[in-house]
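Novice: coords below, sequence missing:
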C-alpha cells in the first residue's frame, strides 16, 4: 500500500510540487523557531545566580580637571563614605560599565598554557559579590589580608573554570589577559547577566590591588526595600554635587532586566509571526488540494467502493497520500536541519537542534493529520451510485 501511495504521488509530482515546497519551507522556519524556543527555554530554566531586586546602578563621572590618581582615589573614597552613610544603602561596589543587563560588553582572550578562550571581562572591587549576592564556590574574592600580592587577582565563573582548567583546582592558577599575568583567587557561580533567556557564558572578574576609579564609572548599590523616590532624588543630588558638570544616571536592575528580556524576545515574536502565516498558508493549501482532489476523483473513488473498498480504506488512502507528501518534504527538511548539529552552526548544544527537529516533525505531521481528517471523511461518504450519477 505504501509503495502504491508513493507511485501515485510521484506520478503527480508536478501538481504536488508547490505544496511540497511550502511544507519544506515551513519545516525550515519551524526548525529555526523551535531551535530558538528550546534554547531560550533551557536558559530560562537555569538559576538566575544573583539578586537583582533592590539593586541600583549609578552612572557617575569624575570631576573635570583632576588627573592625579591619588586625588581621584581620595575623592571617590569620600563619595563611597557619603553614600554608605545613607541608611537605605546596605552595600555598594564600584565597577565598570558592563553591569548586569547592560548593553555594554567587554570581552577578550584568556590564555592558559597556550589555550585561549574568549571571555567577558568585568572590573569590580571586593564588595561586588556582596552587592549581587554571588556564591563563592571556592577561594576568595581577591587576596586575603596579609597575602603577598605579586600580581592582580581575578575570579572566574564556573563555565570559564571548566573550559580552562577542567577538573583541576583553579585557585592559584595563572592566566594571561592582554599579556598581563593574573592569578585566580576564587571561583564564583554562573549568573545570567545578559537576561533570563541568555546563557551565562565565560566570565572573568578583575579585582585590582589599588582601585582604578578611572576604569570604574558605575556604582552598584544594594538598597533596602523601603527606599522610595525621595531617597532616589537625594542620592541623585549627592552624586551630582560630586560629579559637578558630568551627567549622572540612576537605573534599577529590575527594570533593566525587563528591557533586556523584551529585546531578546523581539526576534522570536517576528519569527513566530512569519511561521504562523506560513503554517496557515500550508494548512489552507493542503485542505484545498485534498478537497479539489476528492471532487476530481469521485469516479475513481466510486469505482473502488463498487469493487468492495470500505469507507475506512478510502479515508486511509486520502490521509496516506497527504502523509506521503509530508514525508517527502520533511525528509528534505531534516537533511538540511541535521547539518546544524553536525557542523556546530551557531555553537549551540546538539540536543537543542535535535529537540527542534523532533518538535518540527511532530508539528508538521499533526497539522497534516488535522487538515486531512475532514476531506478524508468526505471521500469515505461517496457511494458508487452517487459517483456514477455525477459521471
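Specialist: Structure's in. What do you need? Note that the structure is predicted; figures quoted are calculated from it, not measured.
Novice: going forward, measure contacts and count neighbours with C-alpha atoms only.
Specialist: Fine.
Novice: so how far is residue 315 from the nearest residue to residue 287 once chain neighbours are set aside?
Specialist: Nearest-residue entry for residue 287: residue 371, 5.7 Å, with adjacent residues in sequence omitted and distances by C-alpha to C-alpha, 6 or more residues apart in numbering. According to C-alpha to C-alpha, to the nearest Å, residue 371 and residue 315 sit 13 Å apart.
Novice: what of residue 234?
Specialist: From residue 234 across to residue 315, the span is 76 Å (C-alpha to C-alpha).
Novice: before we move on, what about residue 378?
Specialist: Remark: distance between residue 378 and residue 315 (C-alpha to C-alpha) = 8 Å.
Novice: just residue 304 next, same as before
Specialist: Distance of residue 304 to residue 315, given as C-alpha to C-alpha: 12 Å.
Novice: these two: which is more packed in?
Specialist: Shown here are residue 304 and residue 315; by other C-alpha atoms under 10 Å, residue 315 has more neighbours (20 against 17).
Novice: ok, now which ones touch the more buried one?
Specialist: Residue 315 makes contact with 376, 377, 379, 380, according to C-alpha atoms under 8 Å, 6 or more residues apart in numbering.
Novice: host element of the second one?
Specialist: Right, residue 377. Using DSSP states H and E, residue 377 sits within helix 350-380.
Novice: now the helix or strand just after that helix: buried residues?
Specialist: Per DSSP H and E, the first helix or strand lying C-terminal to helix 350-380 is helix 384-390. Across helix 384-390, burial judged by 16 or more other C-alpha atoms under 10 Å covers 384, 387.
Novice: show me what helix 384-390 is packed against.
Specialist: When contacts are defined as 3 or more C-alpha pairs under 8 Å, 6 or more residues apart in numbering; DSSP states H and E, helix 384-390 packs onto helix 298-306.
Novice: before we move on, the earlier item: tell me the contacts of the residue nearest to residue 287?
Specialist: 283, 286, 287.
Novice: so who does residue 303 touch?
Specialist: residue 384.
Novice: equivalent analysis for residue 224, please.
Specialist: For residue 224, the contacting residues are 54, 88, 89, 90, by C-alpha under 8 Å, 6+ apart.
Novice: how many residues are close by the spatially closest residue to the first one that is not a sequence neighbour?
Specialist: The one in question is residue 54. In this structure, residue 54 finds its nearest non-sequential neighbour in residue 223, 5.2 Å apart by C-alpha to C-alpha, 6+ apart. Neighbour count of residue 223, defined by other C-alpha under 10 Å: 20.
Novice: below is an additional structure, to be compared with the one above:
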C-alpha cells in the first residue's frame, strides 16, 4: 500500500512539492507559536515566591538636601506608618521593587566563577510584606549589618549558577572586581527557591537581596484585606504633611503586576493572531490544491470503485496520501527545529523545544486531515458508472 502511495506521489511530484513546502512553513510557524506558548506556561506554572495581594508600593520623594536629613525624614515616616492599624508590615526597598520598571544588576564572584544578578536592597521586614519563605538559612537582621561581611539572601537559581551543588549558606561572595581594597565581600545567610518579581511569566533568574541603604525611598506595605482608596488617600496626605515639598504616589502591586503581564501577553496575542491568519491561508491553499487534484483523478476513482473499492477505502486512501506528503514536509521542518535544542538557542530548556515540536507535528497532521477530509469524501461519493461515462 505504501509503495503504491509513493508511486502516486512521485508521479505528481511538482504539485506535491508545493504542498510539502506549504506544510514545511506551516510547521515552522506553529513551532514558533507552540514553543513560545509552552515556554511561558512553564514559567507561569512555577511558584512565584511572593504574594502581591493587599500589597501597596509607595514612591516617596523626600526632596532632602542630603542623606542625613533623608534619614531623619524616614524616621518620621516610620513613626507615622506604625500608627496605622490597617498596615501590618512595611519595608523600604531600592527603586527596583517588585513589578516596577526599574532594574539594577551587578556582577558577583566566588573563587573563579562569576555571575550577573539582579540586586535589590530591601528592609528587614521585606519577607513579611511579600510573604516570602526561605528554603535555607534565615533573613538578615540588624546585628548582621555590623559584622565583617555584608549579609545577603540569594535565589536558588543564582546559588546553583555560582556554587553548583555546594551548600550556599555561609559562602563568601565578591562583587566581581579583582581581589583588592575595592572589592566588597558578602556572606550568604539565606536562600529562597523562587522570586518572580518582573511578571508572572518570568523564568527562573538570579536575584540578590542586600540590606536597604539610607538613600532608598521606595516602600512596600502589607495592608489589611479590604483596604482601598480611602486608606491610600489618607496615608498619602498625612505623609506629605511631614515634610516640605514631599511627593508621594501609592500604587497597588496587583495592578503593577497586571501592567507587566500585559507587556508579555499583548505581543504573544498579536503573534498568535498573525500566525493563525497565515496558517488559515495555508489551509485554504491546501484545500484548493487537494480539491483540484482529486477532481482531475475522477477516472482513477471510477476504476477503483468499479473494481470493488468501498467509499471508506477511497476516503482513507486520499487522506493517507495527503498524510504521507505532509510527513515529507514535517521531516524537513523537524530537521531545522531540532537545531534549537541541540545548539541551546535562547538558553531555553530542551524539553520545551521538543514539546513544541511534538505539538506542532500533531497540529499539522490535524490541519492536513481536516483539509483533505471534504475533498476525499466528495471523491468517495462518486459513482463509477457516472464517472466513467463522463470520461
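Specialist: Happy to help now that I have it. All of these numbers come straight from a predicted model, not from anything done at the bench.
Novice: tm score of chain vs chain?
Specialist: Here the TM-score for the pair of chains, by TM-score structural alignment, normalised by the length of the first structure, is 0.92; 385 aligned residues with a C-alpha RMSD of 2.0 Å.
Novice: rewinding a little: could you export the contacts of residue 315 of the first structure as TSV, including distance to residue 151 of the first structure?
Specialist: Listed next are the contacts of residue 315 of the first structure as TSV, based on distance: C-alpha to C-alpha, whole Å:
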residue	distance to residue 151 of the first structure
376	76
377	79
379	81
380	82
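Novice: packing partners of the top strand by length along the second structure?
Specialist: Taking DSSP state E as the criterion, the second structure has its longest strand at strand 113-122. Judged by 3+ C-alpha pairs under 8 Å, 6+ apart, strand 113-122 of the second structure is in contact with strand 87-93, strand 105-110, helix 156-163, strand 207-211.
Novice: switch the cut-off to 6 Å
Specialist: Other helices and strands packing on strand 113-122 of the second structure, by 3 or more C-alpha pairs under 6 Å, 6 or more residues apart in numbering; DSSP states H and E, are strand 87-93, strand 105-110, strand 207-211.
Novice: and the host helix or strand of residue 27 of the first structure, which stretch of the second structure?
Specialist: Assigned by DSSP H and E, residue 27 of the first structure falls within helix 13-45. Using TM-score structural alignment, the residues of the second structure aligned to helix 13-45 of the first structure are 13-45.
Novice: now the matching stretch: how far from the chain's centre is it?
Specialist: When C-alpha coordinates are averaged (C-alpha atoms, centre = their mean, to the nearest Å), stretch 13-45 of the second structure and its chain have centres 19 Å apart.
Novice: in it, what counts as buried?
Specialist: In stretch 13-45 of the second structure, counting by 16+ other C-alpha under 10 Å, buried: 16-17, 19-36, 38-40, 43-44.
Novice: what range does the biggest helix by length in the second structure cover in the first structure?
Specialist: When the second structure is parsed with DSSP state H, its longest helix is helix 253-295. Helix 253-295 of the second structure corresponds to residues 253-295 in the first structure, going by TM-score structural alignment.
Novice: and the matching stretch, how far from the second structure on average?
Specialist: Superposing on the second structure places stretch 253-295 of the first structure at an average distance of 1.5 Å from its equivalents, by mean C-alpha distance after the TM-score superposition for the first structure.
Novice: what sits against residue 127 of the first structure?
Specialist: Residue 127 of the first structure is in contact with residue 93, counting by C-alpha atoms under 6 Å, 6 or more residues apart in numbering.
Novice: which one in the second structure is aligned with it?
Specialist: Matched by TM-score structural alignment, residue 127 of the first structure corresponds to residue 125 in the second structure.
Novice: next one: its match from residue 90 of the second structure, what distance?
Specialist: Distance of residue 125 of the second structure to residue 90 of the second structure, computed by C-alpha to C-alpha: 7 Å.
Novice: leaving out the residues flanking it, which one is nearest to residue 174 of the first structure?
Specialist: Among residues not flanking residue 174 of the first structure along the chain, residue 183 sits closest, at 4.6 Å (C-alpha to C-alpha, 6+ apart).
Novice: thinking again about what came up before, can I get the contacts of residue 224 of the first structure in a markdown table with neighbour count?
Specialist: Formatted as a markdown table, those follow (neighbours: other C-alpha atoms under 10 Å):
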| residue | neighbour count |
| --- | --- |
| 54 | 17 |
| 88 | 18 |
| 89 | 19 |
| 90 | 16 |
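Novice: residue 69 of the first structure: which of the residues you listed is nearest?
Specialist: Ranked by distance to residue 69 of the first structure (C-alpha to C-alpha), the contacts of residue 224 of the first structure are led by residue 89 at 26.5 Å.
Novice: surely the closest one meets residue 223?
Specialist: Yes - here residue 89 of the first structure lies in contact with residue 223, judged by C-alpha atoms under 6 Å, at a distance of 4.8 Å.
Novice: contact partners of stretch 336-343 of the second structure?
Specialist: So stretch 336-343 of the second structure is contacted by residue 350 (C-alpha under 6 Å, 6+ apart).
Novice: residues in the first structure aligned with it?
Specialist: The aligned range for stretch 336-343 of the second structure in the first structure is 336-343, by TM-score structural alignment.
Novice: tally up the residues packed near the equivalent of residue 82 of the second structure over in the first structure, please.
Specialist: Under the alignment (TM-score structural alignment), residue 82 of the second structure maps onto residue 84 of the first structure. Residues lying near residue 84 of the first structure (other C-alpha under 10 Å) number 15.
Novice: before I go, just wanted to say thanks for your time.
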